[in-house]
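*Asks:* here is a sequence together with a model predicted from it:
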Amino acid sequence: MSAKILVVDDDPAIRDILVRILQRENYTPITATNGLEALDKVVHESPDLILLDVTMPILDGFEVCRRLKDNERTALIPVTMLTGLDDREHRRRGVEVGADDFLTKPIEQSLLRARLRSQLRIKRLTDQLDRTESVIFMLALAVEAKDAYTEGHLRRLSSYSEQLALAANLDQHQVKAIRLGGLLHDIGKISIDDAILGKPSQLTEEEYNHIKRHPEEGARIVAPMRFASEVGPIIRHHHERWDGSGYPDGLRGEDIPIGARIVAIVDAYDAMMTDRPYRKSLGLEEALRRLRAGRGREWDPDLLDLFIRLIEDGRLIEPESEDSRSRLERQL
C-alpha cells in the first residue's frame, strides 16, 4: 500500500504540482486548502506525512503544526514545512512548533523525492516502536541532523554501550537504560549553536563552556519522560572523569553512575575512530593507545580493559549501516 501524503497549500498551482509529483512517485496524495481543513483531513485520513505551507488563511502552518505536535495521536506524523527562500524566521518558528523538516519554494523535485523517502523511512520505524521508543528515536535524529560529521554516531554509541554493558554482566534493566543513554547522551546539543558544533578550528573558552552545558540540558530535556530516573544520570554524567576532573559535577570513581562510565568510554572511542570537522579519524592503533593512556584517569580502568578486550577479540560489532537498514525496512 502506497504512503498517504497530505498536501496543505492555499495556492492551487502549487497543490497541483505537488500532487502530480507524488502521483508519479506512486504515493497517494490528499489535499487541503487551509489549516482547519488540514486538521480535519489528518483526523479522517491518517496521513503518513504532511507537506505544510507556512502562509495560509484561517489558520497558518505554524499553528497547524503546533496542534499536531501537541496531540499525542498525531505528534509522530512527520511534518515538512514549505517556506520561502532563505526565510530564517519561518524556519526558526517552525522548529519551535516541532516541524520535522523544511523545503524551500520553488521546490526542487529531486530534493523533494529524497526528503520524502527519508521522512517516510522514519515514519515506518516509529510505527514499529512503542510510544517511548518513538520519542527517543525522533529526538536522537534531531540531534544527529545538526552535525553531518556525526552521522551514525548515535546508532553506534547505543550499540557499543549495550555490548559493553552485556559484557560487564549487568542486568537487563540496566542494559536497556544504558542503550537508551547511549542513544540520548548528546540530546542537550539541541541547544548548541550549529556554528559551534561544526567549527573546523579550536573552540574559544566561551564556546567550550557553552558546549559543556549540554549534559545538564540533556538531563533536563528527558526529565518528564518515564525512564528519566535511569537514563537521566547517564546523560548528565557521561563527561565526568574517573579522577574527578570532568563535568558538570566533578564526580570521581564509582560515584559516577556505571552507565555514564560506559558511555564515556565508547563515546571517546567512536570520536577517535571517525572524521571530525577539525581532524581525520585517528585509526584503531592510535585510538587504543589513547584509551590506554587515559586508563584510571579519564575512564574506569576495569570497564576500559573489558572494552579493549572486546575490540581486540573481534567481538565488538558495528551496527548495520543506514543503507543496509533501509533495505531491511523496505522488506518489512
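*Replies:* That came through fine.
*Asks:* can we go C-alpha only for contacts and neighbour counts from here?
*Replies:* Fine.
*Asks:* after the longest helix belonging to the chain, heading C-terminal, what element do we hit next?
*Replies:* The residue-count maximum for a helix in the chain (DSSP state H) belongs to helix 109-128. Downstream of helix 109-128, the first helix or strand assigned by DSSP states H and E is helix 131-144.
*Asks:* please point out which parts of that next one sit buried.
*Replies:* If you call a residue buried by 16 or more other CA atoms under 10 Å, then helix 131-144 has these buried ones: 134, 136-144.
*Asks:* mind giving me TSV with the residues you listed and columns for distance to residue 187?
*Replies:* Formatted as TSV, these follow (distance: CA to CA, whole Å):
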residue	distance to residue 187
134	15
136	10
137	11
138	11
139	7
140	7
141	9
142	8
143	6
144	9
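*Asks:* looking at those residues, which one is closest to residue 94?
*Replies:* Residue 94 lies nearest to residue 142 out of these, by CA to CA, at 13.5 Å.
*Asks:* return the residues in contact with the closest one.
*Replies:* Shown in contact with residue 142 (CA atoms under 8 Å, 6 or more residues apart in numbering): residue 190.
*Asks:* so residue 179 touches residue 164, yeah?
*Replies:* No: assessed by CA atoms under 8 Å, residue 179 is found out of contact with residue 164, at 9.9 Å.
*Asks:* for residue 136, what are its contacts?
*Replies:* Contacts of residue 136 (CA under 8 Å, 6+ apart): 180, 183-184.
*Asks:* typo on my end, it should be residue 207
*Replies:* Each residue near residue 207 by CA under 8 Å, 6+ apart is listed here: residue 196.
*Asks:* how about it, secondary structure?
*Replies:* helix (DSSP: H, G, I helix; E, B strand; the rest coil).
*Asks:* residue 249 in helix, strand or coil?
*Replies:* Residue 249 ends up coil, using three-state DSSP.
*Asks:* ok, it touching residue 239?
*Replies:* No: Residue 249 is beyond contact range of residue 239, at 9.4 Å (criterion: CA under 8 Å).
*Asks:* try this one side by side with the last:
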Amino acid sequence: MVSGEKAKILVVDDEPANLRVLENLFVPSNYEVYKAETGRDALYLARKAGVDLIILDVLMPDMNGYEVCRRLKEDEALRLIPVIMVTGMQETGARIKGIDAGADDFIGKPFNMVELMARTKSLIKVKALNDNLIDFENVLISLANVVEAKDAYTEGHTQRVANMAGMLARKMGLSTQETKAIRLGGILHDIGKIGVADSVLNKPGALTPEEWESIKLHPKTGYNICLPLKKMLGSALDVIRHHHEKLDGTGYPDGLKGEEISLSSRIMAVVDIYDALVTDRPYRKGISEKKALKIISREADEGKLDKEVITNLTEAVGG
C-alpha cells in the first residue's frame, strides 16, 4: 500500500447480503472494498487489485475458504496478504484447519463489527510494515547489483553463488526457509564491497596489506548495511557476515572455528571460492571445474573448509 492511498480490502462470501454488510462497514471508514462470491474470483481479484487484506468465508460452493487460503499462501506474490477467515462453526477443528491453511485471524458469524474493524486495522498495519521491509530488501538487492557492476569480472557472481548455495542447501536437507535465506545471503554476501575502492576491486596485481585489509572489512560492512532487515533476512545475515570464516579459525571477520560457523555459512564459503576459481578474474583465467574441486578439497584436508559440503558439491557438478 502506497502512503496516502486507501487500504484495499477483498471480502469473499457466496452470500450477497454478507458482502453488502461488510461493504457498508468498511467504505464509510475510507477503505476500498472489492467483492468476490467464489474462491476463483477471490484469487483473481487478489492478484489483479493488489489488496491489503482478505476477509474470507469458509463455506463456499466452488472452492472452500481453506483451499483459497492455502493457494494464497503458496503464491509468492500473495502470501503476505493477511487473511481473516469467517466461520459460523465454532469447533476447534475448524480453526485448526484454518491455521494449517495459513489464516492470520478468525472471526465468527454473526459479526461483531467493532471487533472486526479493530482486527482489520491491526492486520493492515502489519501488511504495511511488511511492504516497507520488502521495499527495503529490494533496495538492498539493487545495491548489491550496483556493487557487482563495479567489477566487470564478477558479473553474475552473486546470482551464481545464490543458486548453487540454494541447490546444496536443499541437497543437504536444509528447510525451505533456510534454503531461501541462504539464497538471499548469496545475493547480498558481497554488498559490503560498496565501500571498497574500484581500483582495489579491479587491481590486476597483488594487493598491498592496506588494500587487503580494506577487502576484509566487507563482510562486517555488509552485515551492518543489512542489519535493519534482521527480522526478514534471518540467517541470511549470518551468511553475509561469515562467508569468509574458516573451520580452523583463520578466516575473517570474527575468526570463528568449527561448529561456531553455521552450515549455511560453510556452504557459502565453499561455493564462493569455487565460483571465484572457475570464473575469469583480472589477474588470471578461470580454471576447470575439476581443478577447482581439487583445490577446495585440499583446503578441506587442511581443516579450512567443510568436507561434507564439498562432497555434495562434487556430486552436484559431476566432478
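*Replies:* Okay, I see it. The structure displayed is predicted, hence computed values, not measured ones.
*Asks:* coming back round to it: secondary structure and neighbour count for the contacts of residue 136 of the first structure - can I get that in JSON lines?
*Replies:* Shown next, in JSON lines, are these (DSSP: H, G, I helix; E, B strand; the rest coil; neighbours: other CA atoms under 10 Å):
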{"residue": "180", "secondary structure": "helix", "neighbour count": "28"}
{"residue": "183", "secondary structure": "helix", "neighbour count": "25"}
{"residue": "184", "secondary structure": "helix", "neighbour count": "26"}
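*Asks:* nearest residue to residue 312 of the second structure in space, ignoring adjacent ones along the chain?
*Replies:* residue 168 (6.8 Å; CA to CA, 6 or more residues apart in numbering).
*Asks:* any idea how far that neighbour lies from residue 294 of the second structure?
*Replies:* According to CA to CA, to the nearest Å, residue 168 of the second structure stands 18 Å off from residue 294 of the second structure.
*Asks:* mind checking which of those two has more residues around it?
*Replies:* residue 168 (23 against 14; other CA atoms under 10 Å).
*Asks:* OK, contacts around the residue mapped onto that one from the first structure?
*Replies:* Taking TM-score structural alignment, residue 168 of the second structure has residue 164 as its aligned residue in the first structure. Taking CA under 8 Å, 6+ apart, we find residue 164 of the first structure in contact with 262, 303, 306-307.
*Asks:* with the second structure overlaid, how far apart is whichever strand or helix holds residue 164 of the first structure on average?
*Replies:* Per DSSP H and E: residue 164 of the first structure is located in helix 153-167. Compared with the second structure after fitting, helix 153-167 of the first structure deviates on average by 0.6 Å (mean CA distance after the TM-score superposition for the first structure).
*Asks:* export the contacts of residue 136 of the first structure to a markdown table and tack on distance to residue 331 of the first structure?
*Replies:* Shown next, in a markdown table, are the contacts of residue 136 of the first structure (distance: CA to CA, whole Å):
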| residue | distance to residue 331 of the first structure |
| --- | --- |
| 180 | 26 |
| 183 | 25 |
| 184 | 28 |
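*Asks:* tell me which of those residues is nearest to residue 124 of the first structure?
*Replies:* residue 183 (19.0 Å).
*Asks:* distance of the residue mapped onto that closest one from the second structure relative to residue 228 of the second structure?
*Replies:* Mapped onto the second structure by TM-score structural alignment, residue 183 of the first structure lines up with residue 187. Distance of residue 187 of the second structure to residue 228 of the second structure, given as CA to CA: 17 Å.
*Asks:* for residue 309 of the second structure, same thing?
*Replies:* Residue 309 of the second structure sits 30 Å away from residue 228 of the second structure when distances are taken as CA to CA.
*Asks:* the two: which is more packed in?
*Replies:* When residue 309 of the second structure and residue 228 are compared for neighbours, residue 309 comes out ahead with 25 against 13, by other CA under 10 Å.
*Asks:* ok, for the counterpart of the more buried one in the first structure, nearest residue in space, not its chain neighbours?
*Replies:* Counting by TM-score structural alignment, residue 309 of the second structure lines up with residue 303 in the first structure. Take residue 303 of the first structure and drop its neighbours on the chain: the residue closest to it by CA to CA, 6+ apart is residue 262, 7.1 Å away.
*Asks:* in a strand, residue 34 of the second structure, correct?
*Replies:* Yes: under three-state DSSP, residue 34 of the second structure sits within a strand.
*Asks:* hmm, it is touching residue 19, no?
*Replies:* No: counting by CA under 8 Å, residue 34 of the second structure sits too far from residue 19 to count as a contact (9.4 Å).
*Asks:* joint contacts of these two?
*Replies:* By CA under 8 Å, 6+ apart, the residues touching both residue 34 of the second structure and residue 19 are residue 11.
*Asks:* how much space between whichever residue in the second structure pairs up with residue 231 of the first structure and residue 246 of the second structure?
*Replies:* Taking TM-score structural alignment, the alignment pairs residue 231 of the first structure with residue 236 from the second structure. Distance of residue 236 of the second structure to residue 246 of the second structure, computed by CA to CA: 18 Å.
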